[in-house]
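Participant: this is a predicted model, with the sequence first.
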Amino acid sequence: MKYWLMKSEPDVFSLDQLKKDKTTWWEGVRNYQARNFMMKDMQVGDLVLFYHSNAEPSGVAGLARVSHAAAPDKAQFDKKSEYFDPKATKEKPIWFCVEVEYVDTFKHFISLADLREAKGVSDMLVLQKGSRLSVQPVDKKHFDIVKKLGGL
């Protein structure tokens, strides 16, 4: 099993929305490295720290799980979508996404500031200067610390 952190702006798609919907395709990722993580590395059953980004405060809200392996992101073919890519074809899709399912909401939201002060996680990618990836790997030791900080 692998561990991940996935970012979403809560006014676009929050953990509460995932809880309500139960599952969602993590569409709209338009960064090749993040896409490659979903396409090549993520497996059904992997656990995800659900991170609310560009929020006041930003931070980890809870847990999700990869529930379906990567498939072509349908938004790349939709001319009305902001994620439309004219170079993508159904025969040769460019963008892929995994499906995630809701697992749990943290009892204690972990703000980015709290994460920066926590012991044992200083080398997490999300805390590195200039790290903006919306999908990123997390070491198991970091995942376990963050989960504990969240009260689970």
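Facilitator: That came through, no problem.
Participant: please count neighbours and contacts with C-alpha atoms only from this point.
Facilitator: Fine.
Participant: what's stretch 117-125 in contact with?
Facilitator: The contact list for stretch 117-125 (CA atoms under 8 Å, 6 or more residues apart in numbering) reads 115-116, 131, 136-139, 142, 145.
Participant: mind doing that once more with 7 Å?
Facilitator: Under the contact criterion CA atoms under 7 Å, 6 or more residues apart in numbering, stretch 117-125 has outside partners 116, 131, 138, 142.
Participant: got the buried residues for that stretch?
Facilitator: Residues of stretch 117-125 classed as buried under the neighbour-count rule (16 or more other CA atoms under 10 Å) are 121, 124-125.
Participant: of those, closest to residue 98?
Facilitator: For these, the closest approach to residue 98 (CA to CA) belongs to residue 125, at 20.5 Å.
Participant: longest helix of the chain?
Facilitator: helix 140-149 (DSSP state H).
Participant: reformat the contacts of stretch 117-125 as a markdown table; add secondary structure and neighbour count.
Facilitator: Listed next are these as a markdown table, based on DSSP: H, G, I helix; E, B strand; the rest coil; neighbours: other CA atoms under 10 Å:
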| residue | secondary structure | neighbour count |
| --- | --- | --- |
| 116 | helix | 17 |
| 131 | coil | 11 |
| 138 | strand | 22 |
| 142 | helix | 17 |
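Participant: what's the most distant pair in those residues?
Facilitator: Between all members of these, the farthest pair (by CA to CA) comes out as 131 and 142, at 16.4 Å.
Participant: then this one, side by side with the first:
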Amino acid sequence: MRYWLMKSEPDTYSVDDLAKASEPAMWEGCRNYTVRNFFRDSMADGDLAFFHHSNATPSGIVGTMRICGDAFPDPTQFDPNSDYFDPKAPADGSRWICRNVQLIRKFERIIPISELRETPGLEAMLLLARGQRLSVMPVTEAEWNIINGLHGL
């Protein structure tokens, strides 16, 4: 099992939106080749992820979710009405990949980045690296356990 952190701006897709989903929801619209490769090559059914609200006040971790099923072509790459449309996407859908996720738990409080920066054991966490812009990134098992401990889990 691997652990991940997945970012979304809450005005685009929030933890509350995911909580309303009656079945696993598609995490679409990632247009970065590193993220595509994580989805395709590293992430697996049953992996766990933190849901992180980015560009929020405060930005931080708001819950946990489970990766459901296999990676599949992101249908938004073919939709000319989508913000994520890619006119150069090949017909086989191999350029952009997405994953289904299901909420496990919405945290009672946001764990802000400022708190993560001050937490021993998280000094090397990719999220906290200067210039880090990925919307999906791996989390170590130790980081997973420390952050869940901040929430009392």
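Facilitator: That came in fine, so what should we check first? Everything numeric in this text was worked out from a predicted model, so none of it was measured.
Participant: so the residue located most distally from the centre of structure 2, which of the three states?
Facilitator: What lies farthest from the middle of structure 2 is residue 91; by CA atoms, centre = their mean that is 25.8 Å. Three-state assignment for residue 91 of structure 2 (DSSP: H, G, I helix; E, B strand; the rest coil): coil.
Participant: tell me how far residue 64 of structure 1 lies from residue 22 of structure 1.
Facilitator: 10 Å (CA to CA, to the nearest Å).
Participant: cool, residue 145 of structure 1 as well?
Facilitator: As judged by CA to CA, residue 145 of structure 1 and residue 22 of structure 1 stand 25 Å apart.
Participant: check residue 62 of structure 1 too.
Facilitator: For residue 62 of structure 1, the distance to residue 22 of structure 1 (CA to CA) stands at 14 Å.
Participant: one more: residue 90 of structure 1?
Facilitator: When residue 90 of structure 1 is compared with residue 22 of structure 1 (using CA to CA), they lie 27 Å apart.
Participant: gap between the strand ranked longest in structure 2 and the chain center?
Facilitator: The strand that spans the most residues within structure 2, counting by DSSP state E, is strand 97-112. Its chain's C-alpha centre and that of strand 97-112 of structure 2 lie 8 Å apart, by CA atoms, centre = their mean, to the nearest Å.
Participant: between residue 64 and residue 22 of structure 1, which is the more surrounded one?
Facilitator: residue 64 (25 against 14; other CA atoms under 10 Å).
Participant: look at that one and tell me its secondary structure.
Facilitator: Applying three-state DSSP: residue 64 of structure 1 is strand.
Participant: how much space between it and residue 47 of structure 1?
Facilitator: Separation of residue 64 of structure 1 from residue 47 of structure 1 (CA to CA): 6 Å.
Participant: ditto for residue 94 of structure 1
Facilitator: Residue 94 of structure 1 is 25 Å from residue 47 of structure 1, where distance means CA to CA.
Participant: and for residue 11 of structure 1?
Facilitator: As for residue 11 of structure 1, its distance to residue 47 of structure 1 is 23 Å (criterion: CA to CA).
Participant: these two: which is more packed in?
Facilitator: Comparing residue 11 of structure 1 with residue 47 by other CA under 10 Å, the one with more neighbours is residue 47, at 24 against 11.
Participant: what about the strands in structure 1?
Facilitator: For structure 1, applying DSSP E gives strands covering 3-8, 23-25, 47-52, 59-72, 96-111, 135-138.
Participant: looking at those, which is nearest to residue 39 of structure 1?
Facilitator: Closest approach to residue 39 of structure 1 among the strands of structure 1 (CA to CA): strand 59-72, 5.3 Å.
Participant: let me see the contact set for the nearest residue to residue 2 of structure 1 once chain neighbours are set aside.
Facilitator: Excluding the flanking residues, the one nearest residue 2 of structure 1 by CA to CA, 6 or more residues apart in numbering is residue 46, at 5.1 Å. When contacts are counted by CA under 7 Å, 6+ apart, residue 46 of structure 1 touches 1-3, 65-66.
Participant: quick check: of those, which lies closest to residue 73 of structure 1?
Facilitator: Set against residue 73 of structure 1, the nearest of these by CA to CA is residue 66 (15.2 Å).
Participant: on that earlier part again, anything in contact with each of residue 64 and residue 22 of structure 1?
Facilitator: Common neighbours of residue 64 of structure 1 and residue 22, using CA under 7 Å, 6+ apart, are 101-102.
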